[in-house]
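Asker: Next one to model:
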Amino acid sequence: MLTLVYAFNFIDRQIIGILSPFIKQDLGLDDAQLGYLKGIYFAVLYTVMGIPVAWLADRYSRVNIITLSLTLWSGFTALSGMAGNYLQLALCRIGVGIGEAGGTPPAHSMIADLFAPKERATAMALYALGIPFGIMLAYLASAFVLSGGQANWRSVMIAVGLPGILLAIVLKLTVKEPVRQQTEQERQRPMLDSIVELLKTPSWWGMVLGITLSSFANYAVVGWQMDYFVRRFSEVDIVWLLVVFGVINGTLYAIGVWAGGVIADKWGRSNPGAYARLPALALCVGVPAFLLAIHSESLWLAIAGFTLLQVTSGTYFGPCFAMAQTLSPANCRAMSTALFFFVLNLIALGGGPTFVGVLSEHYTASLGELEGLIAALDWLAIPFVLSILVFGWTSLRLPQDLAKRQAHG
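Answerer: Down below sits the predicted model:
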């Protein structure tokens, strides 16, 4: 159920990027305005609200918090389809961000209570399958609604938003609150002390910064993918493209996410540094493929390059989410994820799509819409390379910090 809720989280988060060409045409927006919608408008309150929500989740019913949050973000997604202008759409995106702030921190805390540390990367990878499945459903729902010919992006927003409200009811009726796995000493320990201890853990910061840098680039790629393909291959049927990317996300990307958790848990038993080393090695394969793809004039080579980046990037979700919990004192697990996501989403989700949008608008004046977008995407090589370096350093530090955490109980 938590994986399904997370899928709806990503349906509503990524639908704006998938429908971007239609929204741009309908509302007469430029690339910078689209970048703000895909990035910073959503991310600011999403990250800020995550902190107080996590504080509540470490004390009160996590199921109730997720139920309310799911209802809120799904409702605002549906309302987005009724937006009459740019300001109204921006306000709806802010509403979606506020709602989604209550989704992942409570869910991670629940999963950590249900699985031992040696199983957490696999369990978190199962939860993270909500990402490729959610993006798949967003693509396929868009293709289904738009294939009728008369429908538009507004119909898609309403169609993907309303089912989330029904799912919230099912969640509340079927999922029970897990027992918190804390000792009496951990329950009595001031949370502030636990948070300070967490923030003094070098490898926690390494995992945060590694996934943040990579996600900065990946959120930009996902947010501008459809714009790139529509501009580069204008003769290709857009509904067909939506179906292709939907299938890729639901199969190959999902395999990458699942494999990342399973491999990290197995490799990590003999080498704890594997939780960071695996993402570094995977990105060394995917990033060059993507950079070659955006300069290719072959449709299938471009699709292959984007796909390889997705598959290899998917490997970091399970390990990173698991380390956010395993390196955290037991009484602040939801807060650990919230702080993790505060850095991740403010910089990556807020900055990545916005960065490419602003750069693309800048380059468009001299290079045109297609080449301007490609020039902006080229800059993503920098955060990708930095991510590889940070994950590499973290792989050397993790064994020491994991042993220290285990010694503290």
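Asker: contacts, neighbours, all on C-alpha from now
Answerer: Noted.
Asker: Compute the distance between the residue most central in space within the chain and Ile111, please.
Answerer: Most central in the chain under CA atoms, centre = their mean is Ile131, positioned 6.6 Å from the mean C-alpha point. As judged by CA to CA, to the nearest Å, Ile131 and Ile111 stand 16 Å apart.
Asker: Contacts for the host helix or strand of the residue nearest to the centre of the chain, please.
Answerer: Remark: Ile131 resides in helix 130-146, with elements defined by DSSP states H and E. With contact meaning CA atoms under 8 Å, 6 or more residues apart in numbering, helix 130-146 is reached by 3-12, 14-15, 18-19, 151-153, 155-156, 159-160, 239-240, 242-243, 245-250, 253-254.
Asker: From these, which land in strands?
Answerer: Among those, none falls in strands (DSSP state E).
Asker: So among those, which ones count as buried?
Answerer: Buried members of those, scored by 16 or more other CA atoms under 10 Å, are 3-12, 14-15, 18-19, 152-153, 155-156, 159-160, 239, 242-243, 245-250, 253-254.
Asker: And this one, please, so the two structures can be compared:
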Amino acid sequence: MTIIPGVERLETQDFKANWSWRSNAYAWWVVAVLALALTLSLMDRMIIALMITPIQRDLGLSDTQISLVHGFAFTILYVFAGFPLGRIADKRNRKILAALSVCAWSAMTALCGAANNFVHLFLVRMGVGVGEAGLSPAAVSMISDYFPKEERARPLAFLTIGTTAGAGIALMIGGSIVQMIGNAGNVALPFIGEVHAWQAVFIFLGVGGLAFAALFLTVREPPRSDRVAIDTIPSVGEVAQLIGNRKSFFVPQFLGPALAVLVLIGFHSWMPTMLLRRFDWTMVEAGYVYGALIAIGGITGIIIAGSLGVVLNRKGWNKPELTVALWSTVGAIPFLVTAPMMSSGMVAILVAFPGVAFLTVPAALAPAILQGCTPNEMRGQVFAVHLFVLSLFGYAAGPLAVAFITDSVLRDPQSLHISLSAVAALALPLSTISIFLARRAA
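Answerer: I've put the predicted structure just below:
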């Protein structure tokens, strides 16, 4: 894998010089806090997937409208806010940026609980996206300064566990909360009044996120261990030049994981509803079972990917992270194409399990791959580009692609399983080709 000339040498020297202040246990504590923050962000982002039916009922939304609220509204500002926030992560205090991001998206999540129409919910979901855009660039950049290059794959993959665990936990906990509150009808909250059950869930999550932000008082801003000897932050043009000079690597490396995430988010957004519509599962059943699939399957894939990347790197394998990402994407195809077509909900879950585990790997390894090819002072901005593409294809297009096929092509709400299978069959081969091209150019 090609590294920017001089960066690897400076990184090794500077990291060793600054090692005296670091504690390995404390570094992993910071990783844990950041992973928990990502878990919380995914809970706020994905909880709507389990509340599609009650929100559609109370606000009168179609599948396409709810997918716009779920994915597109969140992503539209998330992807653009990532660029200036990525520059801030490259230049300013990353700990403060991460803490403020948690506070911002938590406040907007609570405001989702006040929404009473499509436009209101769409706008506050946009606000959630702006808040969450600052966390990932800050987190990835901080971890890169807590660990040397040869050890980054594991903590960066562990950080991605927050993404996977958050989606699963959102479904598991959210299903119980919505079911419990839903059985009692509307809920009367102090200082707020009577709200729908799904509105109460948003409010609870938002208030909990504001309390969680206090954990960042235990996090210290690390010194930048491998900054090259310049006094100014690189301009957007310089970052664009870096990407343009190696477009044969960066372009497919951005696209491959993004197409994989498109399928994952499409499944995470609509699989619970498919279980309700096709197999008459309850919200609690769909939440616990599919949530456990996401959490256990995804975390298993991430841990194996991160550890395997480190082991193969130490053994001197050529392009180990990209090799693991490529074969994992290939392995996911048969499982996720066939899982929605199973005649039993539980069989569909069991078939999807290895597919979810495989497909978490490309996105889990992408930060380590990109960080190893990017100088420190550009990492936040390059990662922001990665998040832009990942979000545009994954979080915006994933739910919408499934809903579009259901509403506009098949025109049958009961054909959701066919839509899920079709999206996997179309996107995963393209993801595989992209990762193959990135590996060849690296």
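Asker: Just give the TM-score of the two.
Answerer: In this superposition the chains share a TM-score of 0.91, using TM-score structural alignment, normalised by the length of structure 1; 394 aligned residues with a CA RMSD of 1.8 Å.
Asker: Quick one: map Ile23 of structure 1 onto structure 2.
Answerer: Ile23 of structure 1 maps onto Ile55 in structure 2 when the alignment is built from TM-score structural alignment.
Asker: how many other residues sit next to that match?
Answerer: By other CA atoms under 10 Å, the residues close to Ile55 of structure 2 number 20.
Asker: Run through the helices of the stretch 51-200 of structure 2 in chain order.
Answerer: 52-59, 63-67, 73-91, 94-112, 118-132, 135-146, 153-183, 197-212 (DSSP state H, counting those that start in this stretch).
Asker: How about the stretch 201-350 of structure 2?
Answerer: Under DSSP H, counting those that start in this stretch, the stretch 201-350 of structure 2 gives helices at 236-245, 247-279, 283-292, 298-314, 320-338, 345-371.
Asker: ok, the residue opposite Ser74 of structure 1 in structure 2 once aligned to Gly168 of structure 2 distance?
Answerer: Here Ser74 of structure 1 is matched to Ser106 in structure 2, going by TM-score structural alignment. Distance of Ser106 of structure 2 to Gly168 of structure 2, computed by CA to CA: 19 Å.
Asker: what's the answer for Thr300 of structure 2, then?
Answerer: Thr300 of structure 2 is 13 Å from Gly168 of structure 2, by CA to CA.
Asker: Which of the two has more residues huddled nearby?
Answerer: Just comparing Thr300 of structure 2 and Gly168: by other CA under 10 Å the higher neighbour count belongs to Gly168, 31 against 18.
Asker: Look up how far Leu111 of structure 2 lies from the closest residue to that one other than its chain neighbours.
Answerer: Using CA to CA, 6 or more residues apart in numbering and skipping the chain neighbours, the partner closest in space to Gly168 of structure 2 is Gly291 (3.9 Å). Distance, Gly291 of structure 2 to Leu111 of structure 2, using CA to CA: 25 Å.
Asker: got it, and Leu135 of structure 2?
Answerer: 20 Å.
Asker: Which one of the two is surrounded by more residues?
Answerer: Just comparing Leu135 of structure 2 and Leu111: by other CA under 10 Å the higher neighbour count belongs to Leu135, 25 against 21.
Asker: What lines up with that one in structure 1?
Answerer: Under TM-score structural alignment, Leu135 of structure 2 pairs with Gly103 in structure 1.
Asker: List the contacts of that match.
Answerer: Gly103 of structure 1 touches 5-6, 9, 65-66, 69-70, counting by CA under 8 Å, 6+ apart.
Asker: Gly168 of structure 2 corresponds to which position in structure 1?
Answerer: Per TM-score structural alignment, Gly168 of structure 2 is aligned with Met136.
Asker: oh sorry, the question was meant for Thr12 of structure 2
Answerer: Taking TM-score structural alignment, the alignment leaves Thr12 of structure 2 unpaired with respect to structure 1.
Asker: Over to Ala213 of structure 2?
Answerer: By TM-score structural alignment, Ala213 of structure 2 lines up with Ala168.
Asker: One more: Tyr26 of structure 2?
Answerer: So, by TM-score structural alignment, Tyr26 of structure 2 is left unmatched.
Asker: swap in Thr338 of structure 2?
Answerer: Thr338 of structure 2 maps onto Leu292 in structure 1, by TM-score structural alignment.
Asker: what residues are up against that match?
Answerer: 302, 305.
Asker: Please tell me how far it sits from Ala381 of structure 1.
Answerer: To Ala381 of structure 1, Leu292 of structure 1 is 11 Å away according to CA to CA.
Asker: And Leu114 of structure 1, by the same measure?
Answerer: Distance from Leu114 of structure 1 to Ala381 of structure 1, by CA to CA: 38 Å.
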